[in-house]
Each structure stands twice: as C-alpha cells, then as structure tokens.
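Visitor: Model the following, please.
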Amino acid sequence: MISEVEMGHLRRAVELAGEALAAGDEPFGSVLVSGAGERLAEDRNRVADGDRTRHPEFELARWAAANMTPEERAKATVFTSGEHCPMCAAAHGWVGLGRIVYAASSAQLVGWLAEIGVGAPPVRPLPVQEVAPHVVVEGPVEEFAEQLRQMHRECFTR
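Guide: All right, here's what the predicted structure looks like:
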C-alpha cells in the first residue's frame, strides 16, 4: 500500500513530468528516496536534444551508483511518473535499487499513444519485472491517469 507521504513523492514525480513537458520534452519525472524517507535526487526527461537515453530513471540509477552504498540503494525507492522502460529497469536492477512506485504503467502509455496515432516506441514496453524480476513494483496509481494522459496527448500533438 502506498502511504500519504509516498503519494507526496509520486506527486513530485508527476510535477517533474509537467516540467519536462513545459521545457519541450516528453513528460516523465522521477524522485529517488532513501530508506529513511529522505528525497535524495530527482530528475525529468531530457531526450529532446536527441539523446534518447536521458530518461530520469536512468539518471537516478547512475546517481545512486555514484553516491550510495549497495545497502542504501537496496533500501531506496524510485517514485516515477511512468513505469520504467526496459533500459531503465535494467539500470535499476544492475545498480541494485529497491522498490519502484509508478503513477502510470507502460500499458497505459501504449494505449494513450495509440489513441492519438503515435506509433510503437523503438523498444518493446515490457513490465519492469520481465527485465528486473527481483524488483518490488507498485503501480499504476489511478489518481494520476487522466493528468498524465493529457500530458502525453499535449506532447505528441503539438
């Protein structure tokens, strides 16, 4: 179950997605929280410059590898606006981060993109557990579905 404090972290991830959209990027945002509940790092999507690997989940995995012990990483949680793509799920698993809590699932995103006629992404949108089977994952959180759907609609119809 996702606590009210954790919902605050998830809300921040969705805010970061909005910041990405306002900056002309795809709407994704993520927050890394320690096992003690401290926000350690956050980022938003930065793929508009052409580097399609600049996902916030990937950046947070790199940050965690450089700044946290393996024990700290295992106790941490990544709160994110969208379920990790396979690249980000692999980075999360390789770095040894703990739980993932996401607002919208990859399946929801694929459906929203199909609604507006956007083709399939170049990488198959697999559930996190198919890539990193030992990671505890919670989501989607329906409270954010319509807001994120509208962000993606705006992003891909501008």
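
Visitor: going forward, measure contacts between C-alpha atoms and count neighbours the same way
Guide: Fine.

Visitor: hang on, residue 92 in a helix?
Guide: Yes. Under DSSP: H, G, I helix; E, B strand; the rest coil, residue 92 falls within a helix.

Visitor: residue contacts, it?
Guide: Residues near residue 92 by C-alpha atoms under 8 Å, 6 or more residues apart in numbering: 57, 58, 61, 132.

Visitor: can you give me the strands for the chain?
Guide: 29-33, 39-44, 77-82, 99-104, 137-138 (DSSP state E).

Visitor: Put together a markdown table for those, with mean neighbour count and distance to residue 12 on each row.
Guide: Shown next, in a markdown table, are the strands of the chain (neighbours: other C-alpha atoms under 10 Å; distance: least, C-alpha to C-alpha, whole Å):
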| stretch | mean neighbour count | distance to residue 12 |
| --- | --- | --- |
| strand 29-33 | 27 | 7 |
| strand 39-44 | 20 | 9 |
| strand 77-82 | 28 | 9 |
| strand 99-104 | 23 | 11 |
| strand 137-138 | 17 | 17 |
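
Visitor: Looking at those strands, spot the one closest to residue 156.
Guide: Across the strands of the chain, residue 156 has its closest neighbour in strand 77-82 (15.9 Å, C-alpha to C-alpha).

Visitor: ok, back up a step: now the strands of the chain as a markdown table including distance to residue 14?
Guide: Listed next are these as a markdown table, based on distance: least, C-alpha to C-alpha, whole Å:
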| stretch | distance to residue 14 |
| --- | --- |
| strand 29-33 | 6 |
| strand 39-44 | 9 |
| strand 77-82 | 5 |
| strand 99-104 | 8 |
| strand 137-138 | 16 |
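
Visitor: Chain neighbours aside, what residue packs nearest to the residue nearest the centre of the chain?
Guide: In the chain, the residue lying closest to the centroid (C-alpha atoms, centre = their mean) is residue 80, at 3.5 Å. Of all residues not flanking residue 80 in the chain, residue 30 sits nearest, at 4.2 Å (C-alpha to C-alpha, 6 or more residues apart in numbering).

Visitor: another one to check against the first:
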Amino acid sequence: MTDADFMALALRHAEEAFARGDWPVAAVLVRDGAVLGIGQNRQNTESDVTRHAEFEAMRAAALQHGADRVIGSTVYSTMEPCPMCAGAMKLAGIGRLVLGLRHATLRRTDLGEYSIETFCRLAGYDLALTTGVLEAECLALRRRWGKDQVRAH
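Guide: Down below sits the predicted model:
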C-alpha cells in the first residue's frame, strides 16, 4: 500500500469520528507495511481531552502487538499532531509521520505558532516527515466540521 492508501484509510476513520460527534481526525500506525493500530478522535464522546487519534492508534498498537513493535513505525494522521501527541510519538519511538493537513493551512489560532517541525527542533526529535498527502480531502472534511478557531483571510 502507498502513503495515499494509508491516508485514505485514516480519512475513512476520520469520517466515522465526525459522524459520531468527535473531531474529524484519525490516525493509522503502520510498520513494515502492516497496520498495527487505528485511532479516531474520541475527546467529545468520551469527555476526555487526551483521546486524540494519534494516542488511540499508538495505544491500540501497543496493546495488541507490544510497545516494542511501535518503535520505528509510521503514523498517518489526517491532521498535524498537537504538541501533546507529538510528545507521545517521541516517547513511543515513532520514526515517521505522514500528514494530511497542517494547522497553518487551516489558519488555526488556538495553537499559536506551533508546527510539528518546531516541536521536533525544540525536543530533539529526529522524525521523518511527509506532508500534504490527500490534503484536499482532509481539508474538505475539516471544513464540513467547521469548528476550528481560525484567522480571517
């Protein structure tokens, strides 16, 4: 499967999160071409601000396959991971991140000047990064949701 295939899988799960009333974000954790974990944002339906998609995917993979299998894996996320998730990815040993959509593209105001690159530089995290995979589709879903705090154009 290609990066676009794994991102398409993440998008299907983001649609499920959206339909359920959660933030439309999902993540797929892959190692050696195999899906080890899938996570959907659940922070609204579970009333828990830590139930982000990346956390859920890493948790699912570690519980099913062992935490050591997560090391060196790739996370495919429909949205740029927040600082909390980026920190968890560093601690888990995630080696690569494939992004659909960036906070800057949405013009979000609630995260200041944050970017995954800034986090990695400050935290000494050597993360391989691929951006813009199915970006238009990720953006369309996010705009349908319409609850981001954004700057005017």
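
Visitor: My read is that the residue nearest to residue 80 of the first structure contacts residue 46, right?
Guide: No. Taking contacts as C-alpha atoms under 8 Å, residue 30 of the first structure lies outside contact range of residue 46: 12.0 Å.

Visitor: Quickly list what's touching both of those two.
Guide: Residues within reach of residue 30 of the first structure and of residue 46 at once, by C-alpha under 8 Å, 6+ apart, are residue 56.

Visitor: circling back to that earlier point, just among the contacts of residue 92 of the first structure, which is most surrounded?
Guide: The residue in the contacts of residue 92 of the first structure with the most neighbours, by other C-alpha atoms under 10 Å, is residue 57 (33 neighbours).

Visitor: In the second structure, what sits opposite it in the alignment?
Guide: For residue 57 of the first structure, the aligned position in the second structure is residue 54, judged by TM-score structural alignment.

Visitor: so what's its match closest to, chain neighbours aside?
Guide: residue 27 (5.4 Å).

Visitor: Who are the contact partners of the one you found?
Guide: Applying C-alpha under 8 Å, 6+ apart to residue 27 of the second structure gives the contacts 10, 13, 38, 39, 40, 53, 54, 57, 75, 76, 77, 78.

Visitor: swap the cut-off to 7 Å and go again
Guide: Listed by C-alpha atoms under 7 Å, 6 or more residues apart in numbering, the contact set of residue 27 of the second structure reads 10, 38, 39, 40, 53, 54, 57, 75, 76, 77, 78.

Visitor: Please report how far it lies from residue 113 of the second structure.
Guide: Remark: distance between residue 27 of the second structure and residue 113 of the second structure (C-alpha to C-alpha, to the nearest Å) = 23 Å.

Visitor: quick revisit: quick check, nearest of the contacts of residue 27 of the second structure to residue 96 of the second structure?
Guide: residue 75 (6.4 Å).

Visitor: which position in the second structure aligns with residue 153 of the first structure?
Guide: Residue 153 of the first structure maps onto residue 143 in the second structure, by TM-score structural alignment.

Visitor: er, residue 106 of the first structure I mean
Guide: Per TM-score structural alignment, residue 106 of the first structure is aligned with residue 103.

Visitor: Equivalent analysis for residue 96 of the first structure, please.
Guide: Per TM-score structural alignment, residue 96 of the first structure is aligned with residue 93.

Visitor: close enough to count as contact, that match and residue 68?
Guide: No. Look at residue 93 of the second structure against residue 68 with C-alpha atoms under 7 Å: they stay out of range, at 8.9 Å.

Visitor: With neighbour numbers in mind, choose between those two.
Guide: Neighbours per residue (other C-alpha under 10 Å) separate residue 93 of the second structure from residue 68, with residue 93 holding more: 20 against 12.

Visitor: now the closest residue to the more buried one other than its chain neighbours: how far from residue 11 of the second structure?
Guide: In this structure, residue 93 of the second structure finds its nearest non-sequential neighbour in residue 71, 4.5 Å apart by C-alpha to C-alpha, 6+ apart. Computed as C-alpha to C-alpha, the residue 71 of the second structure to residue 11 of the second structure distance reads 24 Å.

Visitor: Give me the more crowded residue out of the two.
Guide: Ranked by neighbour count (other C-alpha under 10 Å), residue 71 of the second structure and residue 11 place residue 11 first, with 27 against 17.
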